[in-house]
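[1] The following comprises the amino acid sequence and a computationally predicted model.
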Amino acid sequence: MKLYVGNLSYQMTDADLEAAFAAFGAVSSAKIITDRETNRSKGFGFVEFENRAEAEAAIESLNGKEVSGRALVVNEARPPKPRTGGHSNGRGRF
């Protein structure tokens, strides 16, 4: 089960994120999303658990909990929205 984790401290690392969730069970992956150009945190990330019960326990315990001075937002991740085909100037391609 994949979780969305928002309102993260910009100083938090992937390892910090994993450590915060490891108390609830085996974390398959923990990734903070960064800006491609600046490589700075965007303030959110994703944590994946193999066991749904462990993931639900993490949501219950950590949603709204203050970590590094910020109240976390933790819920089940939604599937990504389909991306559009990029920039279009309305003329089509030849």
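    That came through fine.
[2] drop to CA atoms for contacts and neighbour counts, all remaining ones
    Fine.
[3] Where do the helices of this protein begin and end?
    With DSSP state H, the ranges of helices along the chain come out as 14-22, 52-62.
[4] Against that first model, consider the following:
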Amino acid sequence: MSIYVGNLAYEVTDADLNTVFSDYGSVKRIHIPTDRETGRPRGFAFVEMDTEEEESKAIDTLDGAEWMGRSMKVNQARPRN
């Protein structure tokens, strides 16, 4: 499973997300997609953790939480079409 994290500030880095999500378990991977033309982050990310239990705990706690002046949208990532 992977976690979708939306409504992020464009300045957010992998290290920032790792700091936030490591409070809920071990972070395996973080991916912050960038715009192909500008190279600028697109305002969302995907986070993978070691267990589904850790991911569920992070989703339940962080969805709607205020971080860096924005209300995060955190839920289970949907499979790509």
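    Arrived safely, thanks for sending. What you see is a predicted model, and the numbers here were worked out from it, not measured in a lab.
[5] before we move on, the earlier item: dump the helices of the first structure into TSV; add mean neighbour count as well.
    Formatted as TSV, the helices of the first structure follow (neighbours: other CA atoms under 10 Å):
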stretch	mean neighbour count
helix 14-22	16
helix 52-62	17
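[6] what about the nearest residue to Gly43 of the first structure once chain neighbours are set aside, neighbour count?
    Distance criterion CA to CA, 6 or more residues apart in numbering; nearest residue to Gly43 of the first structure, sequence neighbours excluded, is Leu8 at 4.7 Å. Per other CA atoms under 10 Å, the neighbour tally for Leu8 of the first structure reads 23.
[7] Trace Leu8 of the first structure over to the second structure, please.
    In the second structure, the residue equivalent to Leu8 of the first structure is Leu8, according to TM-score structural alignment.
[8] okay but its match is in contact with Val74, surely?
    No: the criterion here is CA atoms under 8 Å, and Leu8 of the second structure misses it with Val74 at 10.2 Å.
[9] can you put the helices of the first structure in a markdown table and add distance to Glu37 of the first structure?
    Below are those laid out as a markdown table (distance: least, CA to CA, whole Å):
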| stretch | distance to Glu37 of the first structure |
| --- | --- |
| helix 14-22 | 18 |
| helix 52-62 | 30 |
